[in-house]
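> Below is the sequence, then the predicted model.
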Amino acid sequence: MDFEKLTEVSRRLALEAGDKIMEIYNADDFDVKVKSDDSPVTEADEAADAIISAGLRAAFPDVLLVTEEQAASHAEKADTFLIVDPLDGTKEFIKRRGDFTVNIAYVENGIPVRGVVYAPAKGRLFYTQADGTSVEEEGPFSKDKPGATKPISVSKPDMGALMVVASKSHRDQATDDYIGKYNVKDMKSAGSSLKFCLVATGEADLYPRLGRTMEWDTAAGHAVLLGAGGNVVAFDDHKQLVYGKDGYANTFFIAYAPGVELQPA
C-alpha cells in the first residue's frame, strides 16, 4: 500500500463526503428510512457512501472495500481491506446534535493501521499520516491541500482522577457499573467515533463500550488512537481487538491510554 496516497485520498474523500452530509443536515428536511436490522439510514448516509466508495475503488481497485451501506460487502473477506462508515452516529445526525463522523480505515492482518475521522458539524479532522502517527488538522479545510496539523498523543492517566468518555446514545447500567470500578474525575458523553479521538488527544483517558458495534464503526477511530499511542482491547480478556471477524461484528471493548490500570470485566 502507498500510504502517502492512502492518506491523501482518504482525507479528501472524507471532506467531500462531509460537505455532502452537511448540505443535507442543513436542509429543512431529509429522508429517514429503516434498514433490515432496524437501524436508521438517511439520504446523507447513502450520498456519502457513494462518494467514498467511488473514490476508493478508483484509487485502490485491488483492495477489498467493506462499507456499512453495501450489504454484499459484508460477506467478503480478505487479510487486507478498506472499511468505511460513511456516517457514523446517524441517530445524532437525525436529532441534529452534531456528534457524527465520516470514517475511512485500512486494515492489515487484523489491525486498523491507518484511518481518518472527520466530524463535519464539529469542524474536527483527525487522521493517521503516512508514517502511522496521528494528527488533528486545523480548519478551515481544503480538499486539495492539507492545512496545518498538530500531533496528537494520549494522556498520562492519573488513576485517582480519570477522565472517562462514554456513548451518548447507547449508555446503559452495565457501562455505568464498569465505570464505577474507577476513580473518575470527569465524565463526558459523545457520539460516534469521536470517543476514540477524545482518548487519542488526551481529552479522555478511558472509553469502555459494552454494547453492539460493527467494525466499520470503530476501525478509523481505532487507527487514530493507535497512532496517538493508545490501545483498544476486548472487554472480557483485554486482548487486542482484531478486525476481519465473521460478519464484521465487534465484541465489547475498552479504548484507553496506556497507564490506565484496566479493571476486570
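Arrived safely, thanks for sending.
> going forward, measure contacts between C-alpha atoms and count neighbours the same way
Noted.
> In a helix, residue 51, correct?
Yes. Residue 51 sits within a helix when classified using DSSP: H, G, I helix; E, B strand; the rest coil.
> you'd agree it is up against residue 17?
Yes. With contact defined as C-alpha atoms under 8 Å, residue 51 reaches residue 17; the gap is 6.2 Å.
> what about the two, which has more around it?
The neighbour comparison of residue 51 against residue 17 (other C-alpha atoms under 10 Å) goes to residue 17, with 26 against 17.
> Not counting residues beside it along the chain, what's closest to that one?
residue 48 (4.6 Å; C-alpha to C-alpha, 6 or more residues apart in numbering).
> Show me which residues of the helix or strand that the one you found is a member of are buried.
In this structure, residue 48 sits in helix 43-59 according to DSSP states H and E. The neighbour-count criterion (16 or more other C-alpha atoms under 10 Å) identifies 43-49, 51-53, 55-56 as the buried residues of helix 43-59.
> let's bring in a second model and compare:
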Amino acid sequence: MTYDDLIPVIRRLALEAGDKIMEIYNSDDFDVKVKSDDSPVTEADEAADALISAGLRAAFPDVLLVTEEQAASHSTKGDTFLIVDPLDGTKEFIHRRGDFTVNIALVENGTPTRGVVYAPAKGRMFFTLADGQSIEETGVLDKETVGSVQPISVSNADNDALLVVASKSHRDQATDDYINKYNVKDSKSAGSSLKFCLVATGEADIYPRVGRTMEWDTAAGHAVLAGAGGKVVRFDDHTPLQYGKDGYANPFFIAYAPDVELKEA
C-alpha cells in the first residue's frame, strides 16, 4: 500500500459514508441504542462502519483494521494499521446539530500519518495528500474526482489573544480551569474531530481535551492537523501523543499551533 493508493480510497469511502449518514440524518426517525460503555450508537454509525470496513478490506486486505464499531478489532495490535470512527459526534448527530464527522486514518509506528475528516452536514472535507500536506476541499464533492482544494496551515498564534476551541458535549470545569491559564481572545465550542480541523485551518489556536477519548476519535484529526503544521501532545508532560496503545484509549491531550506557549497542567 502506497500513500498514492490510500488517499483516493479513504476520501471516496468518507464521502460514500457521509451520503449514507445524511440519508439517515434527514429521515423522520432513526434508531438509537446504548453500547456496553453507555455511549450511544445509531443505525448511521453501523451503516457507515459496514461501508467503510468493506471498502478498506477490499482495497487493503493485508493492513490491520481497527474500527470503533467492531469490538473484536480493539484487541488487535500492529505497527501499521488503519483506524476508523465512522461517525464521530454521535450525540451531535442524535440532536441534529451537524457537528459530526467521518474519520479514517493510517497510523505508522505510533503516529497518524495520513487521514481524512469529512463533516457531511457542514459540507467540509479535510484530508492529507500523499505527500503529507493537508488540504480542505470545497465546492461540489465528487466521489471520483477531487475538486477545488486549498492547502491549510495552522495560525501564527498571538499568545496575548488566543483563539480556543473546546468540546461541545464534554466541556467541564477542568477544561475551563485550564483554558483560564491563557490569555484568550475568543473561545468556541465544536463537536467531534472538527476541533482538530479548526486548529489546522487557523480558525483556532489550541484545543485542550481533559476527558476520555479513544484513538479512533482522534487519529484522522491528528493526521490532518500534523499535515497543516500542528502538534498533538499529552496533557501531563507535553510529549507527543502516541497510537497503538493497549485498548486504544487516549490520555488527556492538547492539540495546538506550535506558536502557542503551552501552560503546565
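On my side now, so go ahead. Predicted model only: the values in this text are computed from it and were never measured.
> And the TM-score, once the two are fitted together?
The TM-score (TM-score structural alignment, normalised by the length of structure 1) is 1.00; 265 aligned residues with a C-alpha RMSD of 0.4 Å.
> And the residue nearest to residue 17 of structure 1, how close does it get to residue 201 of structure 1?
Residue 48 of structure 1 sits 26 Å away from residue 201 of structure 1 when distances are taken as C-alpha to C-alpha, to the nearest Å.
> Could you do residue 91 of structure 1 as well?
Residue 91 of structure 1 is 25 Å from residue 201 of structure 1, by C-alpha to C-alpha.
> on that earlier part again, mind checking what helix or strand follows the helix holding residue 48 of structure 1 in sequence?
strand 64-67.
> Just give me the mean distance for that next one relative to structure 2.
Strand 64-67 of structure 1, aligned to structure 2 and superposed, deviates on average by 0.1 Å (mean C-alpha distance after the TM-score superposition for structure 1).
> tell me what the longest helix along structure 2 is packed against?
Here the longest helix in structure 2 is taken by residue count, with DSSP state H as the criterion, and it is helix 3-25. Applying 3 or more C-alpha pairs under 8 Å, 6 or more residues apart in numbering; DSSP states H and E, we find helix 3-25 of structure 2 packed against helix 43-59, strand 101-108, strand 111-119.
> coming back round to it: more neighbours: which of residue 91 and residue 201 of structure 1?
Neighbours per residue, other C-alpha under 10 Å: of residue 91 of structure 1 and residue 201, the larger number sits with residue 201, 24 against 20.
> List the contacts of the residue mapped onto that one from structure 2.
Residue correspondence, TM-score structural alignment: residue 201 of structure 1 in this structure matches residue 201 in structure 2. Under the criterion of C-alpha atoms under 8 Å, 6 or more residues apart in numbering, the contact list for residue 201 of structure 2 reads 152-155, 228.
> the strands in the stretch 151-265 of structure 1, which residues?
Taking DSSP state E, counting those that start in this stretch as the criterion, the stretch 151-265 of structure 1 contains strands spanning 162-167, 184-190, 206-209, 231-234, 253-256.
> Same list, the helices and strands packed on helix 3-25 of structure 2, but as a markdown table with distance to residue 258 of structure 2 please.
Supplementary listing: the helices and strands packed on helix 3-25 of structure 2 in a markdown table, determined by distance: least, C-alpha to C-alpha, whole Å:
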| stretch | distance to residue 258 of structure 2 |
| --- | --- |
| helix 43-59 | 33 |
| strand 101-108 | 22 |
| strand 111-119 | 18 |
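> what about the residue lying closest to residue 251 of structure 2 once chain neighbours are set aside, how many neighbours?
Using C-alpha to C-alpha, 6+ apart and skipping residues adjacent in sequence, the residue nearest residue 251 of structure 2 is residue 234, 6.6 Å away. Other residues within reach of residue 234 of structure 2, judged by other C-alpha under 10 Å, total 19.
> For residue 234 of structure 2, give its distance to residue 263 of structure 2.
In terms of C-alpha to C-alpha, residue 234 of structure 2 sits 12 Å off from residue 263 of structure 2.
> Also residue 166 of structure 2?
Residue 166 of structure 2 sits 16 Å away from residue 263 of structure 2, taking C-alpha to C-alpha as the criterion.
> before we move on, what about residue 120 of structure 2?
Where residue 263 of structure 2 is concerned, residue 120 of structure 2 sits at a distance of 34 Å (C-alpha to C-alpha).
> Comparing these two, which shows the higher neighbour count?
Regarding residue 120 of structure 2 and residue 263, a neighbour count based on other C-alpha under 10 Å identifies residue 120 as having more, with 22 against 11.
> Alright, I will stop here.
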